[in-house]
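Undergrad: I would like the atomic coordinates for the input below:
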Amino acid sequence: MAKMILSARFVQTAVCPPGKAKEDIFDIGCKGLMLEIRASGGKTYYLRYSDKRGRIRQLRIADQRDVTLAQARQLADAKRAEIALGRDPAEEKKTLREVRTVEAFMVESYLPHIKTYKRAWPADDSYLRNHILPAIGRKYMDEVKPTDLIKFQHSMREKGYALGTCNRCLVLIRYAFNLAKRWGEPGVTENPTKEVTLYKLDNQKERFLSPEETRRLLDCVARSDNGLLQYIIRMLILTGARKREVLDCKWADFDMARMLWTIPITKAGKPRHVPISDAVVSLLNEIPKTSGIDYLFPNPKTGKPFISIFYSWDTARTEAGLADVRIHDLRHSFASFLVNAGRSLYEVQKLLGHTQIKTTQRYAHLSHDTLREAANAAMSAIAQTAG
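TA: As a prediction, this is how the structure comes out:
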């Protein structure tokens, strides 16, 4: 390792000594600047320095063919100034090399994480494969900007996707970047979704069954070719539970001594307990049991829960003249029956398993309607008295 005052002529003519792979020459005229001369004929400028822990680090400045000696000295001086101010260029380069692409992070870290607690993880996997990764998957995590996500939103709308679908994708990206930031993912210092707003949903559909519609629906499901459909639909109406919570329930989940149905894993990823009403007790007594099968509603062909009941459900609701009613609307209807019976929103929240009261607030207008009917009834009584 030699030291000398480098000159432009020397840099141009210097060759690696015979028998050596490379030769390092330090420039006395610029602190830390080194010229590496290789046997292949290549020459590269480096800056050698000590980091904040006293370790010797080496930072590539440039290829000798790309800059002059004077420019190499200027670049070395600039890098030393950065180091003096607390920045470590070599460490920053190392961090850059560790930054993963969005696709690598989602596949290697995000999906394995949510699979441990989120029952609906296949939906996230679908959003990733079909929408998110084709758009930003090849970008590095530190390259994703708010403008990229706004462009992504607009492109989905141009393709005809619903506002709700666009929002679901953005929420997924937001959550993934929050996790990345929390986990110290290299390159992630800010969440790029922070400045991107969700689309306002003006078309949220809330459908409530009237008592008469409920009777029509129950008549039709009772005639379904799927012999278990009538019990499944009644269970949904009587409990307000989610579809998969009902389809996956087992006999062992029902504690008749305490009158509690334990749903082992909910949408929130934790168990919840649902009181068993007298109507549910009667229903449980009607459901035919299959020997050796743990599930309340096993598919006769597999003995496992139904993957889908859409065909039999669609046939029954259409026959009942309720083609616009979704299975999830049975949950809404359960809530409306409760509110219109005078139960509080707090009670509705607990029975539906909502983690936040704002989710339950959508049913507040139902209590208003009930109170208005009560006020009208009072006025009618007053009018009759006055008459």
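
Undergrad: hey, let's count contacts and neighbours off CA atoms from now on
TA: Will do.

Undergrad: ok, which stretches of the stretch 51-200 of the chain are strands?
TA: Taking DSSP state E, counting those that start in this stretch as the criterion, the stretch 51-200 of the chain contains strands spanning 56-63.

Undergrad: same thing with the stretch 251-387 of the chain?
TA: With DSSP E, counting those that start in this stretch as the criterion, the stretch 251-387 of the chain has strands spanning 254-255, 260-263, 272-275.

Undergrad: most neighbours per residue, which of the ones you listed?
TA: strand 260-263 (a mean of 18; mean count of other C-alpha atoms under 10 Å).

Undergrad: mind giving me the packing neighbours of it?
TA: Where contact means 3 or more C-alpha pairs under 8 Å, 6 or more residues apart in numbering; DSSP states H and E, strand 260-263 is packed against strand 254-255, strand 272-275.

Undergrad: out of those strands, nearest to D202?
TA: Of all the helices and strands packed on strand 260-263, strand 272-275 sits nearest to D202, with 31.3 Å by C-alpha to C-alpha.

Undergrad: which secondary structure elements does that closest one contact?
TA: strand 260-263.

Undergrad: quick check: the closest residue in space to L69 that isn't next to it in sequence vs R73, distance?
TA: Spatially, and ignoring its direct neighbours in sequence, L69 is nearest to A8 (6.0 Å; C-alpha to C-alpha, 6 or more residues apart in numbering). Remark: distance between A8 and R73 (C-alpha to C-alpha, to the nearest Å) = 12 Å.

Undergrad: repeat for D63
TA: From D63 to R73 the distance is 13 Å (C-alpha to C-alpha).

Undergrad: alongside the first, I'd like the structure of this one:
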Amino acid sequence: MATIKISAPTVSDVLASALPNKTTFYFDTDLAGFGFYRTTAGTGTWFVEYRPVAGGSKKRLKLGRVGTLKASEAREAARKTIAHAGLGKDLAKDRSDERASGTIKELVEDYIAGKDMKQSTRDFYTVTMKTHIQPHLGAMKAVAATRVDVQRAHMKMTKTARYSANRAMALLSAAYVWGAKRGYVPEGLNPAAAIDKNKEEPRERYLTGEEMVRLGDALREAETIGIPHKASDSKHAPKEKNRTIYGRHVTGAIRLLMLTGCRLREILNLRWSEYDEKRGLLMLPDSKTGRKTVVLSEAAQAELDGLPRLGQFVIAGRSAGLPDEQPRTDLKKPWAAIAGRAGLDDVHLHDLRHTFASVGAGDGMSLLTIGKLLGHSDAATTQRYAHLHVDPTRAAANAIAGQIATALEGK
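TA: Alright, predicted model coming up:
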């Protein structure tokens, strides 16, 4: 141990001298407890020693590497540490607690595993965590993250997925709230709560009558002679004369999405046992909004009745009929091929649900009725179709204004 007046020149002289045969400590002559040590490899590290106000043994806190921190910066950090210790704040303990705490990845995973939620929601959260949160924030200690850290991560996520970046922030914020209630993080700590999120515009894409005709043609072609084969077509579908044929369960799923207004997973997870043929109903036990009854049209029921029954699920997947049968996971590749053939490359599968609602609104059905058909739990959700609901509103305006005009004319 040596005592020197620590400054930039004196430290440089020490580091330029011959390597020590053991770690050597140098203490400052002016600020008690402040110093640096040099290892046998020549590396210098700033530190400060202090005794907690509550008593106990002396503690040593590393401040940073010599060269990374200037002598003046290290001295100021040491001074603050000693001052905090005098006020009862133990920075060494805080750092120890921080190292012992879980990471953001662990916090979000515990939230997903421990929170009561639907399996579909759990799956979505898991993908969001792995795809967006983990790459940018996963290894960071949950108690150490700041709003600035999270905002920067959100900006990076935004470069590849604007809306998904917002969903990731909502998930992270919920995980912090949940974690605070269970002591995972300090109460009130939520660096994702005040993030500036990306502005979102509701998607409004509805098929026109002419587009529905083209889609119908493409569906018939897909299940008969097949869609002209492209490299991106499914490798699991049979090829005939450079065309890809898609079975009735694929085309049937797409038709049912259009004819019922159901969500994709409601159709893909639909079991034959949930289909009440006599009453023309689907009795869904666990939709996005809970238990749901879908009233089937004659066209939808005819589509269901025309599908081959290969297993417990209406839309048969690869494991249809097997003991461990699972529902089909998605329709992405078949839809891309069929929609592309119909010239509807900008149409998403969920837009078929919007189309169902838009046709109803355009025909003058009440928004209440449309909301019931779609299974909306909140009437406000159906209001997005209000601007399409023109005819009944115009009829009401004509009735009211007609009476007023008649009165004004003295008739």
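
Undergrad: coming back round to it: distance to K200 of the first structure added to the strands of the stretch 251-387 of the first structure, as JSON lines?
TA: Shown next, in JSON lines, are the strands of the stretch 251-387 of the first structure (distance: least, C-alpha to C-alpha, whole Å):
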{"stretch": "strand 254-255", "distance to K200 of the first structure": "40"}
{"stretch": "strand 260-263", "distance to K200 of the first structure": "33"}
{"stretch": "strand 272-275", "distance to K200 of the first structure": "31"}
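
Undergrad: what are the buried residues along stretch 198-205 of the first structure?
TA: Within stretch 198-205 of the first structure, the residues that count as buried by 16 or more other C-alpha atoms under 10 Å are L198.

Undergrad: my bad, stretch 160-173 of the first structure
TA: 163, 165-167, 169-170, 173.

Undergrad: swap in stretch 265-273 of the first structure?
TA: 266, 272-273.

Undergrad: likewise stretch 117-137 of the first structure?
TA: Within stretch 117-137 of the first structure, the residues that count as buried by 16+ other C-alpha under 10 Å are 118, 121, 124-125, 127-128, 131-133, 135-137.

Undergrad: those residues in helices, which ones?
TA: Residues of those located in helices (DSSP state H): 121, 124-125, 127, 133, 135-136.

Undergrad: re earlier: quick one, which of the strands of the stretch 251-387 of the first structure is nearest to D294 of the first structure?
TA: Using C-alpha to C-alpha, the strands of the stretch 251-387 of the first structure put strand 254-255 closest to D294 of the first structure, at 11.5 Å.

Undergrad: in the second structure, what residues pair with the closest one?
TA: With TM-score structural alignment applied, strand 254-255 of the first structure matches the range 275-276 in the second structure.

Undergrad: distance of S101 of the second structure relative to A77 of the second structure?
TA: From S101 of the second structure across to A77 of the second structure, the span is 24 Å (C-alpha to C-alpha).

Undergrad: helices along the stretch 101-250 of the first structure, start to end?
TA: Here the stretch 101-250 of the first structure has its helices, by DSSP state H, counting those that start in this stretch, at 102-105, 111-114, 121-127, 133-136, 146-158, 163-182, 211-222, 229-239, 243-247.

Undergrad: figure out how far the third one is from the centre of its chain.
TA: Right, helix 121-127 of the first structure. 9 Å (C-alpha atoms, centre = their mean, to the nearest Å).

Undergrad: which helices and strands sit right next to that helix?
TA: Secondary elements touching helix 121-127 of the first structure (3+ C-alpha pairs under 8 Å, 6+ apart): helix 111-114.

Undergrad: got the buried residues for the helix it packs on?
TA: Buried, per 16+ other C-alpha under 10 Å, within helix 111-114 of the first structure: 111, 114.

Undergrad: average distance between it and the second structure?
TA: Superposed on the second structure, helix 111-114 of the first structure shows a mean distance to its aligned partners of 3.1 Å (mean C-alpha distance after the TM-score superposition for the first structure).

Undergrad: touching that helix from outside, list them.
TA: Where contact means C-alpha atoms under 8 Å, 6 or more residues apart in numbering, the residues beyond helix 111-114 of the first structure that reach it are 121, 125.

Undergrad: return the distance of that helix from the chain's centre.
TA: 10 Å.

Undergrad: with stretch 354-364 of the second structure instead?
TA: 29 Å.

Undergrad: can you tell me what part of the first structure that stretch aligns to?
TA: Counting by TM-score structural alignment, stretch 354-364 of the second structure corresponds to 332-342 in the first structure.

Undergrad: thinking again about what came up before, could the buried residues of stretch 117-137 of the first structure be laid out in TSV, adding distance to T262 of the first structure?
TA: Shown next, in TSV, are those (distance: C-alpha to C-alpha, whole Å):
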residue	distance to T262 of the first structure
K118	18
W121	22
D124	26
D125	28
Y127	30
L128	32
H131	36
I132	36
L133	37
A135	41
I136	41
G137	40
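
Undergrad: tell me which of those is nearest to L260 of the first structure?
TA: Among those, and counting by C-alpha to C-alpha, the member closest to L260 of the first structure is K118, at 23.6 Å.

Undergrad: isn't that closest one right up against D124?
TA: No: under the criterion of C-alpha atoms under 8 Å, K118 of the first structure makes no contact with D124, lying 9.6 Å away.

Undergrad: mind checking how far the aligned residue in the first structure for A380 of the second structure is from F10 of the first structure?
TA: Correspondence of A380 of the second structure to the first structure, assessed by TM-score structural alignment: K358. Distance of K358 of the first structure to F10 of the first structure, computed by C-alpha to C-alpha: 75 Å.
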